[in-house]
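*Asks:* missing the sequence, but the structure's below:
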């Protein structure tokens, strides 16, 4: 069992405002363990050659205050992020805070994707989304809504014109992650929407997803779904959105 699979308590917060800014923090973990990190990433790249050591954003100092969620973010390299994650989150002062779009069809089916074999989370079943990067920053503010729209488009082909985004977010805390989830309602039934996304994936040279999975009840849960995903789906299926 990997560190990301260890069961942890899950807390879900309903918020309407995300106050996320990007500072100049230099991550001591990345500096002090540089040689180990580089060796670890080289090994991961040998296993998955398409992994790329780009720039990503991690958070610190998270705070929930009523309908507000605030945090400071900083830039680091993907290799350091992966090492921190794979080694069981040794630096508890930082967290992985990312946005995801919860695509919901007109008949209530929730659309999830199976991550492709070339990705860092191969085989896992998630909502569309991912770790934010510098392209999601505007005037030192991290725009999670833009990050979600970008990830949804890249993974499923759906643009902002294809769905209605909820006015609020659910922040799901689970150990060293905070998933900022937003329901995206599409005016199309589940099976048709699944086929539409599969058609998009078939046209892509290197799709991020290897498949599409619909959830209509707990019977559709899979062992490859992280706990924060099943916890949120359980709440959503009960009508608490």
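*Replies:* In hand now; what should we look at? Given the structure is predicted, the values throughout are model-derived calculations rather than measurements. Numbering: from 1, shown residues only.
*Asks:* from here on, contacts and neighbour counts on C-alpha atoms
*Replies:* Noted.
*Asks:* Give me the secondary structure label for the nearest residue to residue 213 once chain neighbours are set aside.
*Replies:* Nearest non-adjacent residue to residue 213, counting by Cα to Cα, 6 or more residues apart in numbering: residue 112, 5.1 Å away. With DSSP: H, G, I helix; E, B strand; the rest coil as the basis, the three-state label of residue 112 is strand.
*Asks:* for comparison:
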């Protein structure tokens, strides 16, 4: 980990995030249509249930005075997944998404293990998803609403009424992860039991299980994406500069 950039990610605490939908001509996707089609067929061969619906990606992001303005444009999931699988070669376009980071009353961070039928099977991260049309409000994109919706769908939990509005932005590897740390009044075991009951009633639950992390020694380099490892390193004070962003609720 480099100084101030755990696992190669910049960690920025934000008081405000403004997101808007814009028109954008994505040259990479247009020029690589055949690669996109081939990649999608490869993906479908292993996971036939994948759906090529509309998603939103970012084409611009600016930060000033603890406030962030991010611009989104609409594309298809097949284009996004080909772009991501290819290492995100267009430096301007980023996979931007929002997620709730649930902190428990006894000091744990809860993460979900993705189910075998999902595109990221076996990985461990915060319940989240790429924004889509359901998150568009006029010309704006509701990142807080997107994070809360995904969290509710995957865990069955609603956010506490006193949840704060601060964010932690993790920027790196072609990603803009807008994380919203939220403190829950229950302890980890109670929340995990509630989430597991919710998943048992789902026909095809996104989550295969839950993981409670209480210190940096529990960071899983093999199954946790970089933005998750970077957040946990910052939150639990692992490595140079890890505490600078104050990413706990």
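*Replies:* Nice, I can see it. Predicted, not measured: the structure shown is a model, and the values here were computed from it.
*Asks:* Could you measure from the residue nearest to residue 213 of structure 1 over to residue 205 of structure 1?
*Replies:* Between residue 112 of structure 1 and residue 205 of structure 1 the distance, using Cα to Cα, to the nearest Å, works out to 20 Å.
*Asks:* Make sure the residue nearest to residue 213 of structure 1 is actually in contact with residue 124.
*Replies:* No - counting by Cα atoms under 8 Å, residue 112 of structure 1 stays clear of residue 124, with 10.0 Å between them.
*Asks:* if you count what's nearby, which of these two comes out ahead?
*Replies:* Neighbour comparison, residue 112 of structure 1 and residue 124: the larger count goes to residue 112, with 24 against 18 (by other Cα atoms under 10 Å).
*Asks:* residue contacts, that one?
*Replies:* Contacts of residue 112 of structure 1 were listed using Cα atoms under 8 Å, 6 or more residues apart in numbering, and they are 102-103, 125-128, 212-215.
*Asks:* switch to 10 Å and redo it
*Replies:* Under the criterion of Cα atoms under 10 Å, 6 or more residues apart in numbering, the neighbours of residue 112 of structure 1 are 101-104, 125-128, 156, 194, 209, 211-215, 225, 229.
*Asks:* Tell me how far it lies from residue 198 of structure 1.
*Replies:* Look at residue 112 of structure 1 and residue 198 of structure 1: by Cα to Cα, they are 12 Å apart.
*Asks:* Are there residues contacting both of those two? Which ones?
*Replies:* Once Cα under 10 Å, 6+ apart is applied, the residues that residue 112 of structure 1 and residue 198 both contact turn out to be 156, 209, 211-212.
*Asks:* can you tell me which of those residues are in helices?
*Replies:* Assigned to helices by DSSP state H, the following of these qualify: residue 156.
*Asks:* what's the farthest-apart pair in the shared contacts of residue 112 and residue 198 of structure 1?
*Replies:* The span of these, defined through Cα to Cα, is set by 156 and 211 at 10.3 Å.
*Asks:* Looking at those two, which has the bigger crowd around it?
*Replies:* A direct count of neighbours by other Cα under 10 Å for residue 156 of structure 1 and residue 211 places residue 156 higher, at 25 against 18.
*Asks:* picking that back up, joint contacts of residue 156 and residue 211 of structure 1?
*Replies:* Between them, residue 156 of structure 1 and residue 211 share the neighbouring residues 112-113, 194, 197-198, 201, with contact defined by Cα under 10 Å, 6+ apart.
*Asks:* now those residues in CSV, with distance to residue 93 of structure 1?
*Replies:* As requested, these are arranged in CSV below (distance: Cα to Cα, whole Å):
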residue, distance to residue 93 of structure 1
112, 30
113, 30
194, 39
197, 38
198, 39
201, 38
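*Asks:* PyMOL command for the buried members of those?
*Replies:* Command for PyMOL that selects the buried part of these, burial taken from 16 or more other Cα atoms under 10 Å:
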select buried, resi 112+113+194+197+198+201
